[in-house]
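[1] Give me a 3D structure for the following:
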Amino acid sequence: MPHTRVSSSLLATLLAVAAGSATAATPVTDKAPDITRQQPQIKKILAEISPKRIEGYVAKLVSFGTRHTMSETESDTRGIGAARRWIKAEMERCGAGTNLQVAFDSHIAPVSARISRPTEIVNVVATLPGSQEASKDRIYVTSGHYDSRVSDVMNYTADAPGANDDASGTAAVMELACVMSKYKFDATLVFMTVAAEEQGLLGARHWATQAREKKLNIAGMFTNDIIGSSRADNGKVDNKQVRLFAQSIPATKEMSDAIRTLVQTGGENDSISRQLARHTKEQGERYQKDFKVSVIQRHDRYLRGGDHMPFLEQGYAALRFTEPAEDFSHQHQDLRTENGKVYGDLIEFNDYDYIAKVTRVNAAALASLALAPGAPQGVKLRTDKLTNDSTLVWQANPEPDVAGYRVVWRETTAANWQGAKWVGNVGEATIDLSKDNVFFGVQAVDKDGNVSPASYPMPQR
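    Now for the predicted structure:
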């Protein structure tokens, strides 16, 4: 691929997002697609997401009494068996006439700290295959867990409505599957409601482990867990933001060569999960107006965990959506009233307009990812010479509709991209900024203006 050189002053270029802030030493002849416009398909999807339908899903899930992993499986009206059969039937119903493929994913969990007898763990997995040959093996997953619990994690008979934790996330995933199945995407989307999160992330871990064994290209994963309430335990209402937890480098005893290089170059904030989070924040806030995606630079909250963690363990980019401030008297609680205070995860504590907003953020991010090219591969930063500019190289994307590439950058203390330059359909670009002073990324852009997440450049000597 050809090479382009882009130059500008450090200060003016660093703070500019508009392409006009930098000039090319060799003119860029490829016209830049409009990446700022809202895609009509994504706007239609968001418009179809219904708070009323989400509330109906939550109400039905709560009606099963308990959805504890070891609860009743034969009844049609109570227990986890009835819940999973209804979820599957509902997604089959709303996906009828589309390419949505709904199936159970099952395994037997042995006795463990939170499983008192061998128990069948069943995920409900709805897959919408990608329509572009070059992209259909690239997969994006969104999940919620449909099991529930009370104070004693081993109590599988007591009523455990789990309206927020996590019927809210399950309902969001069902709504996404039903709405998005009517549309086509280049890449494949997986809408997954998983079991046994409360018993140790068992359903998600089984699926993620299998995905790695099958060498599936999971390019991004979201879990929606406790997205139901906009009211904190102090009564304060905040319905204008959602937390998005994003891991930096994995906390493993041994570092891979890639992770070691990331650390050596100061790229701890440029892990694949952090790159996914930047993209999700940008697209979510673009389409869901007056709503903030607050990226939390941790893998999860203290003392808690979620179904994104097994995906992180397998080396995939994975994020967690959670409401801004939780009310712990409405989570993992026996149903009761003490001194006039109501305890329990009850349906009346949910805010369905808020859940719909978080669902729309999911939809905007998933759709933009599945319509865009994949993140560029083989991105390198040349470090073989002492220069005050920076040359990046990368491999050509395989997608036939790629229009070209953007180089993005930010100060080393900044969380989000501050500058960007369209460089055309090339495989190398030189930017008049010192590689010592900023962090770079490279994005692929298709002809419709859909933009991939950025890829961090590794040093090339």
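[2] going forward, measure contacts between C-alpha atoms and count neighbours the same way
    Will do.
[3] if I look at Val361, how far off is Leu319?
    Separation of Val361 from Leu319 (CA to CA, to the nearest Å): 13 Å.
[4] neighbour-wise, which of those two wins?
    Using other CA atoms under 10 Å, the more surrounded residue of Val361 and Leu319 is Leu319, with 31 against 28.
[5] my read: the more buried one touches Ser248, true?
    No. Using CA atoms under 8 Å, Leu319 is not in contact with Ser248, being 10.9 Å away.
[6] Common neighbours of these two, please.
    Common neighbours of Leu319 and Ser248, using CA atoms under 8 Å, 6 or more residues apart in numbering, are 273, 299.
[7] so who does Asn99 touch?
    Counting by CA under 8 Å, 6+ apart, Asn99 touches 128-129, 181.
[8] How about the particular helix or strand that has Met221 in it, which residues are buried there?
    Assigned by DSSP states H and E, Met221 belongs to strand 217-224. Buried positions in strand 217-224, judged by neighbour count with 16 or more other CA atoms under 10 Å: 218-224.
[9] compare with the first, here's sequence two:
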Amino acid sequence: MIRPAPIFAAGLSALFAAASPAGAGTPEQAEVSQARLQAEVETLVGFGTRHTLSSQTDPHRGIGAARRWAEAQFRASSRACGDCLEIVTPETMVSGTRIPAPVRLVDVVAIQRGTQRPGEVVIVQGHIDSRVSDVMDAASDAPGANDDGSGTALVLEAARVLSRHKFPATIVYAVLSGEEQGLYGGKLLADYAARQGWTVKAVLNNDIVGGSCGSDGYCDDTHVRVFSEGPRADATDKTRAAARRFGGENDSPGRNISRYIATMAGDVQSGLAVRQIWRADRMGRGGDQTPFLEMGYPAVRFTVAVEDYNRQHQDLRTRDGVTYGDTVAGMDFPYLAKVTRLNVAALAALASAPMPPAPVADAAVKTWTDVTWQPVPGAAAYNVWRRATDAAQWEAGPIVTGTGQTSVRLEGLRGDDWILGVSSLAADGSESPVAAAVPGGAFGPLAAQP
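    Presented below is the predicted three-dimensional model:
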């Protein structure tokens, strides 16, 4: 199974090796702080409501005050690393079914430029807005502790930890608005990425990542779900027709990012494994990864193993002995710290490794298979992987290791029976996710591919 190779900086290797479920470690190792995560969620709850249609000017209550506070946290992290973060606030005017009159929508984004390939970008994001039972109620208290104060706190903590280190590629930390009203903040950032000409390697969307018990009393603090799309949202008729002939239903870039993160989880810490969910989001629901997928950017969603629907999209109340509302009382902060550590490790690995290649497999009417790809900036070598067409994961190790070539002939491997893929390796051994040699397997928008 592919395991992301050594983290780019030796200090980060120590950081992840020392991490424990309890968050033990030294300040010098810049570990994720459970206490900071809790304090940040409590601060977010203290804004009363963060509804997208709430006040943008009140200094203490509403979406505007919450956004300004998040920006201040990014700026504090930037000062601590010698102004290494560029803070931008993309904005637009939006209206729609859940926004009856045009409203100003603002995302708060911190950009940590890569030292070698700054146009190659990994994004971690969560949404700052909250809601109660009535999605149009912008006045009532909407604490939004787990949905999505947890994701916002995770993003802020990732920025604090990772900004102390340098990476070849760029990391973008994003606090989004407007999710509950229609995924507007995700669309705003996806459009911003396109305008900047970024090569988006991966988007890690964190939405509801801080609780471990469901509304039925079932608890699970040892798993986090990672959702990934199968058939690509940006597929064309041509791509879909090719996939029917050559395969690829289970090999979108997001699906292979999910495999990559699932494999690394056990090396990051004990007590948290990834449960891969092979659909773009929960049944009948959506998140801010969706606008990125629609534009062809690889994206996955992190969310808790079990959801508490009594504490999600609910007015604050108690009825028949049941407490409703998304308050801090429903949080599990040790669990949130574990999910944050996994995100930090994934971001570091993805920002250290080169882009995955775009391989092509040729095996028609042959007793061998030819796999070819173009050189990748920053790649010193490549690994070639395989799995049976009905297998969930890549095999335990590559079938070709560390080749400096951009083509291989696999004698005796009848391609009909296998899915082939290729990963890129940097000179220090940092390894990318596998890109599958199937239609739609290459990372990046299909519209930009030949």
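[10] What's the TM-score once they're superposed?
    The TM-score (TM-score structural alignment, normalised by the length of the second structure) is 0.89; 420 aligned residues with a CA RMSD of 1.9 Å.
[11] now whatever helix or strand Ser106 of the first structure lives in: which residue numbers in the second structure?
    Using DSSP H and E, Ser106 of the first structure falls within strand 101-109. Residues 86-94 of the second structure are where strand 101-109 of the first structure aligns, with TM-score structural alignment as the criterion.
[12] Contacts for the matching stretch, please.
    Stretch 86-94 of the second structure has contacts (CA under 8 Å, 6+ apart) with 71, 74-75, 78, 102-112, 184, 188-189, 192.
[13] Could you say which helix or strand holds the residue lying closest to Met93 of the second structure once chain neighbours are set aside?
    Spatial nearest neighbour of Met93 of the second structure, excluding adjacent residues (CA to CA, 6 or more residues apart in numbering): Arg104 at 4.6 Å. Under the criterion DSSP H and E, the helix or strand holding Arg104 of the second structure is strand 99-106.
[14] Which elements pack onto that strand?
    Judged by 3 or more CA pairs under 8 Å, 6 or more residues apart in numbering; DSSP states H and E, strand 99-106 of the second structure is in contact with strand 91-96, helix 184-196.
[15] which strands and helices sit next to the last one?
    For helix 184-196 of the second structure, the elements it packs on are strand 91-96, strand 99-106, strand 169-176, helix 290-294, judged by 3+ CA pairs under 8 Å, 6+ apart.
[16] Average offset of that helix relative to the first structure?
    Averaged over the aligned pairs, helix 184-196 of the second structure sits 2.1 Å from the first structure after superposition, using mean CA distance after the TM-score superposition for the first structure.
[17] by how many degrees do that helix and strand 169-176 diverge?
    Relative orientation of helix 184-196 of the second structure versus strand 169-176 (axes from the mean of the first three to the mean of the last three CA atoms, to 10 degrees): 150 degrees.
[18] contacts for helix 184-196 of the second structure?
    Defining contact as CA under 8 Å, 6+ apart, one finds that helix 184-196 of the second structure is touched by 90-92, 94, 105-107, 127, 176-179, 200, 288-292, 295.
[19] contacting residues for the counterpart of Arg104 of the second structure in the first structure?
    Residue correspondence to the first structure (TM-score structural alignment): Arg104 of the second structure is matched to Glu120. Residues near Glu120 of the first structure by CA under 8 Å, 6+ apart: 106-109.
[20] among those, who's most crowded?
    Ala109 (17 neighbours).
[21] Relative to Met174 of the first structure, how far out is it?
    Distance from Ala109 of the first structure to Met174 of the first structure, counting by CA to CA: 25 Å.
[22] The aligned residue in the second structure for Gly374 of the first structure: neighbour count?
    In the second structure, the residue paired with Gly374 of the first structure according to TM-score structural alignment is Met355. Look at Met355 of the second structure: counted by other CA under 10 Å, it has 32 neighbours.
[23] Pretty sure Met355 of the second structure sits against Thr199.
    No. Counting by CA under 8 Å, Met355 of the second structure sits too far from Thr199 to count as a contact (9.0 Å).
[24] Overlap of the contact sets of those two?
    When contacts are counted by CA under 8 Å, 6+ apart, Met355 of the second structure and Thr199 are jointly contacted by Glu120.
[25] aligned partner of Asp416 of the second structure in the first structure?
    Here Asp416 of the second structure is matched to Asp436 in the first structure, going by TM-score structural alignment.
[26] brain fart, Ala391 of the second structure
    Checking TM-score structural alignment: Ala391 of the second structure goes with Ala414.
[27] where's that match relative to Val438 of the first structure, distance?
    9 Å.
[28] got it, and Ile108 of the first structure?
    Remark: distance between Ile108 of the first structure and Val438 of the first structure (CA to CA) = 50 Å.
[29] Taking the centroid of the first structure, which residue is nearest it?
    Residue closest to the mean C-alpha point of the first structure, counted by CA atoms, centre = their mean, is Phe222 at 3.1 Å.
[30] Aligned counterpart of it in the second structure, please.
    With TM-score structural alignment as the criterion, Phe222 of the first structure lines up with Leu204 in the second structure.
[31] residues contacting its match?
    Here Leu204 of the second structure is in contact with 122-125, 289, 299-302, 343 (CA under 8 Å, 6+ apart).
[32] Is Ile35 of the first structure within a helix or a strand, and which one?
    Counting by DSSP H and E, Ile35 of the first structure is part of no helix or strand.
[33] How about it: what's its closest non-neighbour residue?
    Distances taken as CA to CA, 6+ apart place Gly449 nearest to Ile35 of the first structure, at 4.4 Å, with adjacent residues excluded.
[34] which SS state does the residue mapped onto the one you found from the second structure fall under?
    Using TM-score structural alignment, the partner of Gly449 of the first structure in the second structure is Gly429. Classification of Gly429 of the second structure using DSSP: H, G, I helix; E, B strand; the rest coil returns coil.
[35] Pull the number of nearby residues for Gly429 of the second structure.
    Residues lying near Gly429 of the second structure (other CA under 10 Å) number 19.
[36] my guess is it meets Pro6, correct?
    Yes. In this structure, Gly429 of the second structure is within contact of Pro6 by CA under 8 Å, at 6.1 Å.
[37] which strands and helices sit next to the longest helix belonging to the second structure?
    Assignment by DSSP state H gives helix 333-352 as the longest helix of the second structure. Contacts defined by 3+ CA pairs under 8 Å, 6+ apart place helix 333-352 of the second structure against helix 34-45, strand 117-127, helix 150-162, strand 169-176, strand 199-206, helix 253-268.
[38] just so I know, which of the ones you listed lies nearest Asp216 of the second structure?
    helix 150-162 (21.1 Å; CA to CA).
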